[in-house]
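*Asks:* Next one to model:
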Amino acid sequence: MFWFREQYGRAELAFTDGSSDLAPPDRGLREIPAAFGVERVAIMRQVHGAAVALADPDAVPTADALLLDRPGVAAVVRVADCVPVVLADATAPLGAVVHAGRVGMAEGVIAAAVGALRDRGAQQVRAWIGPHACGSCYEVPEAMAHEVDALVPGTAATTSWGTHSLDLGAGVAAQLRALDVAHTAVGGCTIEDERFHSYRRQGAAAGRFGAVLALREAGDAA
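*Replies:* Coordinates of the predicted model:
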């Protein structure tokens, strides 16, 4: 189920491959508790905005960033071309998963999530940027490319066939640098790589893959 997995401080994260659709109800979500040693899973209703909600397995908040502050629960973000981002603090049981699409990125969802973590005491936040539609493939109208780039400089790009595009991963990375957050790009273009679901490639039939974050009790083995 998981093709990339890493531990950082008291956080454990993974990016799933396209074999486990994370649109509930599904097999992928049901496998997460056993895979991560948690009791329950928290998801959100993603709407391409910048709202941050607290992860709650008893609710499905409308948000594009889910803040996790307790062990025993895994937080999940689902994507199919947008950028999945995981944030974790090395010194405290705090983290977040973020859905950074074109609109949410431009509206500041990354800054909102990092700010929410720091407001709760996070001091050493690190980020992981997951697979997403790359700038060589994510074609958009010229006006849209200029509009987004004006809000997030460095996002405008050019497709491999010479038309205007957006590199959302580059935009997210630029925002993280401005926030003094170190980041790791996990890599992979969802449009090019058939391991991943892609709305651009598959249309309405596309499923979702995603990222998972779980926190550990102090003293648990890393």
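
*Asks:* When you work out contacts or count neighbours from here on, use the C-alpha atoms and nothing else.
*Replies:* Noted.

*Asks:* Just the element for the residue positioned nearest the centre of the chain, please.
*Replies:* Closest residue to the average C-alpha location of the chain: Pro84 at 2.0 Å, with CA atoms, centre = their mean. Element membership of Pro84, judged by DSSP states H and E, is strand 83-89.

*Asks:* Can you name the next helix or strand after that strand?
*Replies:* strand 95-100.

*Asks:* which secondary structure elements does that following strand contact?
*Replies:* Packing contacts for strand 95-100, counted by 3 or more CA pairs under 8 Å, 6 or more residues apart in numbering; DSSP states H and E, involve strand 65-68, strand 73-79, strand 83-89, helix 109-119, strand 209-215.

*Asks:* returning to what we had before: what about the strand holding Pro84, distance to the chain center?
*Replies:* In terms of CA atoms, centre = their mean, to the nearest Å, the centre of strand 83-89 is found 5 Å from the chain centre.

*Asks:* relative to strand 95-100, how tilted is it?
*Replies:* 160 degrees (axes from the mean of the first three to the mean of the last three CA atoms, to 10 degrees).

*Asks:* Tell me the secondary structure at Gly121.
*Replies:* For Gly121, the assignment made with DSSP: H, G, I helix; E, B strand; the rest coil gives coil.

*Asks:* same deal with Arg177?
*Replies:* At Arg177 the chain is in helix, as set by three-state DSSP.

*Asks:* and if you look at Gly135?
*Replies:* Secondary structure, three-state DSSP: Gly135 is coil.

*Asks:* For the comparison step, fold the sequence that follows:
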Amino acid sequence: MAWWWETEHAGFRLGFTSRAQGNLALHVGEGNDAAANRARLAARLGLATGQLRFLNQVHSAEVVDASEADPVTVHTGDAWISPDGSHPLAIMVADCLPVLLTAQRADGTPLTAAAHAGRPGLIAGILENTVAQLRRYSAVEITAWIGPGACGDCYEVPQKMHDELTGDRPALSSTTRWGTPALDLRAQAAVVLQAAGVAVVDVPGCTIEAPQLFSHRRSQRTGEPEGRLAGIITPVG
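*Replies:* Alright, predicted model coming up:
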């Protein structure tokens, strides 16, 4: 299947791709195929080649406003917002969490966002910043879909890192199935979003466990080709 999961909500199409859609990152794996894979994905969405917007992601807490961004330039950041919901947004992951958001203003104008919530960005505040940017446009009734990523049973980290990061973030603390320290990015993301007044929808899927999904950590262990899946939010029609 080309999509791991997809749905329509409030006039938007939301989805997370699978390996069947191919690697969508230009910087890893079979990068020469990524441009063609992006073009096929855009066509599947009824978009022209290049209309689906990708970021140069760097594990930051930087949010890019798509309404102010030159569409032919690749912008650096780890979240997009579209203040009128008109921009087709993509975010890439392969163990980090893709988070898609919809909202509206009091007058009914829609807003959308897409965020890359890996460990560094999550700790640095990428989700708080994304919600704050939506609120800057008077967003209300924000809903977030947390997509597939490395689960708390698999995301092993050194004990020192675990202790440093989880001391004041208890939701982040986890243990692998084999009994070693781990981080639960999904639980921490949910806590952050809910604390910001955001309704959370959990889309199951562990990238490390599911062979249908790209996983950086699994590829390091197995030697399989690297790749990135994408979270997509775009207007319907």
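
*Asks:* returning to that earlier point: so what corresponds to the residue nearest to the centre of the first structure in the second structure?
*Replies:* Pro84 of the first structure maps onto Pro98 in the second structure when the alignment is built from TM-score structural alignment.

*Asks:* Could you verify my assumption that its match touches Ile91?
*Replies:* Yes: here Pro98 of the second structure reaches Ile91: they are 6.5 Å apart, a contact under CA atoms under 8 Å.

*Asks:* Now the common contact residues for the two.
*Replies:* Residues touching both Pro98 of the second structure and Ile91 by CA atoms under 8 Å, 6 or more residues apart in numbering: 114-116, 230-231.

*Asks:* which of those residues lies closest to Pro83 of the second structure?
*Replies:* Pro83 of the second structure lies nearest to Ala114 out of these, by CA to CA, at 12.0 Å.

*Asks:* pretty sure that closest one is touching Ile233, no?
*Replies:* Yes: with contact defined as CA under 8 Å, Ala114 of the second structure reaches Ile233; the gap is 7.2 Å.

*Asks:* what residues are shared contacts of the two?
*Replies:* Taking CA under 8 Å, 6+ apart as the criterion, Ala114 of the second structure and Ile233 both touch 89-90, 100.

*Asks:* and which of the residues you listed is nearest Gly108 of the second structure?
*Replies:* Comparing these against Gly108 of the second structure with CA to CA places Leu100 closest, at 19.0 Å.

*Asks:* and the gap between the closest residue to that closest one other than its chain neighbours and Glu164 of the second structure?
*Replies:* Nearest residue to Leu100 of the second structure in three dimensions, chain neighbours excluded: Ala114, at 4.5 Å (CA to CA, 6 or more residues apart in numbering). Distance of Ala114 of the second structure to Glu164 of the second structure, given as CA to CA, to the nearest Å: 28 Å.

*Asks:* Pick out whichever of these two has more residues nearby.
*Replies:* Neighbour totals were compared for Ala114 of the second structure and Glu164, and Ala114 leads with 29 against 10 (other CA atoms under 10 Å).

*Asks:* returning to what we had before: so which of the shared contacts of Ala114 and Ile233 of the second structure comes closest to Gly237 of the second structure?
*Replies:* Nearest to Gly237 of the second structure out of those is Leu89 (CA to CA; 14.8 Å).

*Asks:* Could you report the neighbour count for the equivalent of that closest one over in the first structure?
*Replies:* Aligning on TM-score structural alignment places Leu89 of the second structure opposite Ala75 in the first structure. Look at Ala75 of the first structure: counted by other CA under 10 Å, it has 29 neighbours.

*Asks:* For the second structure, which segments are assigned as helices?
*Replies:* Taking DSSP state H as the test, the helices found in the second structure are 31-44, 119-124, 126-136, 159-166, 185-195, 216-222.

*Asks:* Quick one: list the elements packing against the longest one.
*Replies:* For helix 31-44 of the second structure, not one helix or strand is in contact under the criterion 3+ CA pairs under 8 Å, 6+ apart.

*Asks:* ok and that helix relative to strand 229-235, angle-wise?
*Replies:* Interaxial angle of helix 31-44 of the second structure relative to strand 229-235 (the same axes, to 10 degrees): 30 degrees.

*Asks:* List the buried residues in helix 31-44 of the second structure.
*Replies:* By neighbour count on 16 or more other CA atoms under 10 Å, the buried set for helix 31-44 of the second structure is 31, 34-35, 37-42.

*Asks:* Residue in the second structure paired with Ala143 of the first structure?
*Replies:* Per TM-score structural alignment, Ala143 of the first structure is aligned with Lys160.

*Asks:* measure the residue nearest to Val157 of the second structure when sequence neighbours are not counted to Gln159 of the second structure for me?
*Replies:* In space, and not counting its chain neighbours, Val157 of the second structure is closest to Ala182: 5.2 Å by CA to CA, 6+ apart. According to CA to CA, Ala182 of the second structure and Gln159 of the second structure sit 8 Å apart.

*Asks:* Looking at these two, which one has more neighbours?
*Replies:* More crowded of Ala182 of the second structure and Gln159, by other CA under 10 Å: Ala182, with 25 against 11.

*Asks:* so the more buried one touches Cys151, yeah?
*Replies:* No: assessed by CA under 8 Å, Ala182 of the second structure is found out of contact with Cys151, at 9.1 Å.

*Asks:* and Ser160 of the first structure, how many residues sit next to it?
*Replies:* Ser160 of the first structure: 13 surrounding residues under other CA under 10 Å.

*Asks:* meant to ask about Gln124 of the first structure
*Replies:* 16.

*Asks:* Report the spatially nearest residue to the aligned partner of Arg218 of the second structure in the first structure, omitting neighbours in sequence.
*Replies:* Mapped onto the first structure by TM-score structural alignment, Arg218 of the second structure lines up with Arg201. Using CA to CA, 6+ apart and skipping residues adjacent in sequence, the residue nearest Arg201 of the first structure is Ile191, 5.7 Å away.
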